[in-house]
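Undergrad: Give the three-dimensional model of this entry:
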Amino acid sequence: MRLFWLASLSMFLILSQALMAHARGAPESFADLAERISPSVVNITTSTTVAARSGPQGIVPEGSPFEDLFRDFQDRNGQGDGGQPRRSSALGSGFVISEDGYIVTNNHVIDGADEISIEFFSGKVLPAKLVGTDPNTDIALLKVEGDDALPFVSFGNSDNARVGDWVMAMGNPLGQGFSVSAGIVSARNRALSGTYDDYIQTDAAINRGNSGGPLFNMDGDVIGVNTAILSPNGGSIGIGFSMASNVVTKVVDQLKQFGETRRGWLGVRIQDVTEDMVESLGLVSAKGALVSDVPEGPAKESGMQAGDVIVSFDGKDVDDTRQLVRIVGNTEVGKSVRVIVNRDGKSETLLVTLGRREEAERTFPASQTVPESEEPSTVDILGLTLSPLTSDLRAEMNLPDSAKGLAVTAVDETSEAFEKGLRAGDVITEAGQSQVLSVGDLEDRIAEARDAGRKSMLLLVSRGGDPRFVALSVEDTEQ
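TA: Sure, this is the predicted structure:
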């Protein structure tokens, strides 16, 4: 009997250990996977012509008696440009998705580049041409021409990735060359910087230079494109974000076919339904997208009205505004869809023929830059001295003409912002997941966060073309 009991116990322990090992799914090594997929990962180097500066910038005031001294110091250290345009280089990562040379990376890696150079794992270097970009998802598609078929990787289904799954990131961090890091999926469906975002959060180390590189699952399929980090100091602290492959594949397919994106457009201004609106709108729960305005466009032609609550679009239930925007954007232009709205407590079905969002944005831009005369030259807020981007500031900071946001011209060294790594020369492009073009935009986002009872707010900060998220306290300390 004792022997039977011991045998049963041993069998139970062996079975338990086997089940635990299966549940963990921890590989003994990532070496075989890394060896197999490394040849498809590339380093990207870009070269850009930067306009010449007229003199010492940002250190001494114009006309200062120290201006000549500082100019001499710059020249001795190779920083002077003698009034001539100069070349600026940047590094990033990418990956090959077809044997004929299509390469995916981030838009911010190649934005404004005059020349793009691709270095392969083998050491081979080829020039690349830009096929198309999508700033909304920060994705760009490149193409190289070579004599031989290139090793490539395939996209996986990011919807199958679960929190806790092992993942592996590859790229060119801090210009160190090909590098591998591993971690797990920390969270899913993060929406941190834009309308169409679906980020996978991971603790796999991602640093500057990893931008545009792939995030692999254990089958060697790409389930994300490494894009940004949340960090107080600019380095990896285990909170990185990769754009989900199911977003990227749709963008890449359109860039390959058209050289640009073609998203569906409904033509409404919407906001989320809150709990205090439910009763007055005749709804059962706080779901749907409340139509706040219906300008000229497809929705107006269908009879949609301000005050309607969109509860279903093309057969899909609508939970909130973010979901509706993504569903509409993923629907082909020109398709006629059924939209169910709640109007005064009753359901109405409308037939809407979608337009194209990109054309609508060119015709009816969602945001206009506030004239410089309507903005103060600088303002102090959250420990930051901020100024709206002007043409002079863009030139001084070596930014492209398309750059938008608020320039950080100074940081209070006793502030939380300084502690978390913000510095003069940074550009704040978004606050609270919304674009900021003026000081007023930022003040509105701060007020909204405070009104909602939030203690902090995410800022999307660009430094040298690399974006990262920084959370700053917005608690009102005024008495």
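
Undergrad: okay, CA-based contacts and neighbour counts for the rest of this
TA: Noted.

Undergrad: Show me the helices in the stretch 1-150 of the chain, by range?
TA: Under the criterion DSSP state H, counting those that start in this stretch, helices of the stretch 1-150 of the chain are mapped to 2-24, 31-37, 67-76, 107-110.

Undergrad: contacting residues around the second one?
TA: Right, the one you point to is helix 31-37. Contacts to helix 31-37, defined as C-alpha atoms under 8 Å, 6 or more residues apart in numbering, come from residues Phe152, Val153, Val180, Met218, Gly220.

Undergrad: Among the residues you listed, which are located in strands?
TA: Val180 (DSSP state E).

Undergrad: For Gly58, find the nearest of the helices of the stretch 1-150 of the chain.
TA: helix 67-76 (11.0 Å; C-alpha to C-alpha).

Undergrad: List the contacts of Asp100.
TA: Val144, Glu145, Gly146, Ala149, Leu150.

Undergrad: Report the contact partners of the spatially closest residue to the last one that is not a sequence neighbour.
TA: Closest residue to Leu150 in three dimensions, ignoring its sequence neighbours and counting by C-alpha to C-alpha, 6 or more residues apart in numbering: Glu99, at 4.4 Å. With contacts defined as C-alpha under 8 Å, 6+ apart, the neighbours of Glu99 are Ala149, Leu150, Pro151, Phe152.

Undergrad: List only buried entries from those residues.
TA: Buried residues within the contacts of Glu99, defined by neighbour count using 16 or more other C-alpha atoms under 10 Å: Leu150, Pro151, Phe152.

Undergrad: Can you tell me which of those lies closest to Asn189?
TA: Phe152 (26.6 Å).

Undergrad: how much space is there between the closest one and Gly209?
TA: 20 Å (C-alpha to C-alpha, to the nearest Å).

Undergrad: Also Val42?
TA: Distance from Val42 to Gly209, by C-alpha to C-alpha: 11 Å.

Undergrad: Then Ala289?
TA: Ala289 is 38 Å from Gly209, by C-alpha to C-alpha.

Undergrad: Compare those two and say which is more crowded by neighbours.
TA: Neighbour comparison, Ala289 and Gly209: the larger count goes to Ala289, with 28 against 25 (by other C-alpha atoms under 10 Å).

Undergrad: ok, back up a step: mind putting the helices of the stretch 1-150 of the chain in TSV, distance to Pro388 included?
TA: As requested, the helices of the stretch 1-150 of the chain are exported to TSV (distance: least, C-alpha to C-alpha, whole Å):
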stretch	distance to Pro388
helix 2-24	50
helix 31-37	44
helix 67-76	26
helix 107-110	21
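
Undergrad: Identify, out of those helices, the most deeply packed stretch.
TA: helix 107-110 (a mean of 25; mean count of other C-alpha atoms under 10 Å).

Undergrad: I'd like the structure of this one too, to check against the first:
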Amino acid sequence: MKNFGISRQALVAAVFGAAAVGTLTLSPKVFSPHADAQPIAIEAPQGAPLSFADLIERVEPAVVSVNVVSEREVGKLADMEQFFEQFRGMPGFDEFLQNREKEEQDNPEPETQEARSLGSGFLISKDGYVVTNNHVVENAKEIEVTLKDGREMEAELVGTDPQTDLAVLRIKEKGVYPYVRFGNSHTMRKGDWVVALGNPFGLGGTATAGILSADGRDIGAGPYTDFLQIDASINRGNSGGPTFDLNGNVIGVNTAIFSPTGGSVGIGFAIPAELADEVTQSIIKDGRVSRGWLGVAIQDLTEDMAEAQGLKDDEGAIIADVTTGSPAEKGGLERGDIILSVNTQKVKDATTTTRLVGKLIANTSNKFEILRGGKKKTISVTVGERPDDLTARVVPASGSKAPAAEDNSTELGDLGVTFKPMDEETRDKLGLKSGEHGLVITDVSRKGVFEEAGLQVGMVILEANNAPATSVDAFQKAIADAKKSGRTKVLVAVRIGQITNYRTLDLTTKG
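TA: Now for the predicted structure:
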């Protein structure tokens, strides 16, 4: 189970004794001053079972423990850098490090060590397909599942999807196995009962109950999953196990916990059933998950960004960058376009846009409704297949080297910034297309408009309110146009290294 810390738990037992002193007795009337007083009593709320035993008895045979043998490299100095840091400066330590480095150079073959880990899983078909987490079976050499009746069965890895941390196994021995089915987490409401089963700390067959605490949680584990948050106790070893509703349907796959101690503090996260079902079916069919790919970098459209564009709401995703040679570029999408819907499905933010695109079938044409320059339009784009390495970019072809621009910096005191035109050398370093214009920030005043927006020396302004920053005059005109329209915010495209993102300048800032 992924977590944020490890600690020990202590069990404390308190023993209370009672002693009678003399013959003192207490009248019940002391605790009941009114003859008609009644103790507080309430009826159990509708839907609250007196016991989960029947449910657990039915679904437990389909829940398995997953035992994994893997191999990992050991002895690398780079892996121990943080540990070694505390010994820096000690006599003889540098010599020790040099000897270790020489040993590694003389023996380039990495040393490996066998590692064992435990997790959970559950059967989703009678022929032995098992769902678990990718991190449970990562780098596995051997996989074994243990059934409720104690049988230990060898399993093979069918496929994984690291993006959603899901994996599918198949029990090698043929047979008819008990299995459960996926439900729909969207039918669940905050406060509904849930039951989690799994193999925490190797204690197979453990059941815990709680409620759905929240949904739509983003825990920074990738762009494709909005997690369910549950307070049913889950711990290390529960990873890959199921969370059930009261009808015995799997509504989530337990994946992570938040804990400063390493044990359950009542904050667990599960992958929603409908996503898990979709991913596992794709793995079973093709051995992998193929996702649609546009080739754009996108951001949430914030309230400030919407205001700068004169929009009434902030639903949508703004394209911050378009990869050269990507499906987006070929389809006509541009930096600054605001995506409003994909195949008529409205998008709320960058996350929902990423998921909608990820569900598209590669090499199919799809309609993107966008807002460009304040006008709506629909563009058809044939999406590609998401590459394994998204950091691989097609480097724009550089034009012939132009002479470096003269140091003709311009200070805009009211905005607290000094600019100079971007030259060809800077353009190449930033991975921009030949001929693209921009203004390099050479100085930022304290507490000015640019500093308040988080902009720094070395960053490059490419656009202001969708107008290319071809010159300082063009930039000032965009500012003037915004003021003329009664707007106090200006949207700017900023190049930071080889990444473009959008920021808003607040013209009401006083330096």
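
Undergrad: So which bit of the second structure is stretch 98-117 of the first structure matched to?
TA: Aligned by TM-score structural alignment, stretch 98-117 of the first structure corresponds to residues 125-144 of the second structure.

Undergrad: Need the counterpart of Ala205 of the first structure in the second structure.
TA: In the second structure, Ala205 of the first structure lands on Ser233 (TM-score structural alignment).

Undergrad: Closest to Ser54 of the first structure out of the contacts of Asp100 of the first structure?
TA: Val144 (37.5 Å).

Undergrad: Let me see the contact set for the closest one.
TA: Contact partners of Val144 of the first structure, counting by C-alpha under 8 Å, 6+ apart, are Asp100, Gly101, Tyr102, Ile103, Leu126, Pro127, Ala128, Lys129.

Undergrad: run the last query once more with 10 Å
TA: Val144 of the first structure is in contact with 96, 100-103, 116-118, 125-130, 150, counting by C-alpha atoms under 10 Å, 6 or more residues apart in numbering.

Undergrad: Which among those residues count as buried?
TA: Val96, Asp100, Gly101, Tyr102, Ile103, Ile116, Ser117, Ile118, Pro127, Ala128, Leu130, Leu150.

Undergrad: Pull the number of nearby residues for Thr187 of the second structure.
TA: 9.

Undergrad: Over to the one 3 residues further on?
TA: For Lys190 of the second structure, the count of nearby residues is 13 (other C-alpha under 10 Å).

Undergrad: and the alignment partner in the first structure of it, which of the three is it?
TA: Under the alignment (TM-score structural alignment), Lys190 of the second structure pairs with Val163 of the first structure. Taken by DSSP: H, G, I helix; E, B strand; the rest coil, the conformation at Val163 of the first structure corresponds to coil.

Undergrad: Val163 of the first structure contacts Gly183, correct?
TA: No: using C-alpha atoms under 10 Å, Val163 of the first structure is not in contact with Gly183; the gap is 11.1 Å.

Undergrad: what residues are up against the match of Ala205 of the first structure?
TA: Here Ser233 of the second structure is in contact with 195-197, 200, 207-210, 257, 263-268 (criterion: C-alpha under 10 Å, 6+ apart).

Undergrad: at 8 Å instead, please
TA: For Ser233 of the second structure, counting by C-alpha under 8 Å, 6+ apart, the contacting residues are Ala196, Thr208, Ala209, Gly210, Ser264, Val265, Gly266, Ile267, Gly268.

Undergrad: now, which of those sits nearest Gly241 of the second structure?
TA: Looking across the contacts of Ser233 of the second structure and measuring by C-alpha to C-alpha, the closest to Gly241 of the second structure is Ala196, at 7.3 Å.

Undergrad: List the single closest residue to that closest one in space, sequence neighbours excluded.
TA: Thr243 (4.3 Å).

Undergrad: what helix or strand does that neighbour sit in?
TA: strand 242-244 (DSSP states H and E).

Undergrad: Out of the contacts of Asp100 of the first structure, which comes closest to Val248 of the first structure?
TA: Val144 (19.6 Å).

Undergrad: so the match of Lys190 of the second structure makes contact with Ala187?
TA: Yes: here Val163 of the first structure lies in contact with Ala187, judged by C-alpha atoms under 8 Å, at a distance of 5.6 Å.

Undergrad: so who does Ala90 of the first structure touch?
TA: Thr45, Thr46, Ser47, Val109.

Undergrad: Same check on Leu157 of the second structure?
TA: Ile143, Ala167, Val168, Leu169, Arg170.

Undergrad: Quick check: Gly263 of the second structure touching Asn235?
TA: Yes: using C-alpha under 8 Å, Gly263 of the second structure makes contact with Asn235 at a distance of 5.8 Å.

Undergrad: which of the two has more neighbours?
TA: Asn235 (26 against 22).

Undergrad: quick one, what contacts that one?
TA: Met1, Pro200, Phe201, Ile257, Gly262, Gly263, Ser264.

Undergrad: again, only using 6 Å
TA: Contacts for Asn235 of the second structure (C-alpha atoms under 6 Å, 6 or more residues apart in numbering) come out as Pro200, Gly263, Ser264.

Undergrad: Translate Thr249 of the first structure into the numbering of the second structure.
TA: By TM-score structural alignment, Thr249 of the first structure lines up with Asp277.

Undergrad: and the closest residue to its match other than its chain neighbours, how many residues sit next to it?
TA: Once flanking residues are discounted, Asp277 of the second structure sits nearest to Phe182: 6.5 Å by C-alpha to C-alpha, 6+ apart. By other C-alpha under 10 Å, the residues close to Phe182 of the second structure number 20.

Undergrad: what's the answer for Asn233 of the first structure, then?
TA: Quick note: Asn233 of the first structure (other C-alpha under 10 Å) scores 13 neighbours.

Undergrad: Now do it against Arg468 of the first structure, distance only.
TA: In terms of C-alpha to C-alpha, Asn233 of the first structure sits 10 Å off from Arg468 of the first structure.

Undergrad: got it, and Gly267 of the first structure?
TA: From Gly267 of the first structure to Arg468 of the first structure the distance is 31 Å (C-alpha to C-alpha).

Undergrad: same thing with Pro85 of the first structure?
TA: Using C-alpha to C-alpha, we find Pro85 of the first structure at a distance of 29 Å from Arg468 of the first structure.

Undergrad: Which of those two has more residues huddled nearby?
TA: Arg468 (24 against 12).

Undergrad: Save the contacts of Leu157 of the second structure as TSV, and put in distance to Glu424 of the second structure too.
TA: Shown next, in TSV, are those (distance: C-alpha to C-alpha, whole Å):
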residue	distance to Glu424 of the second structure
Ile143	55
Ala167	47
Val168	50
Leu169	53
Arg170	56
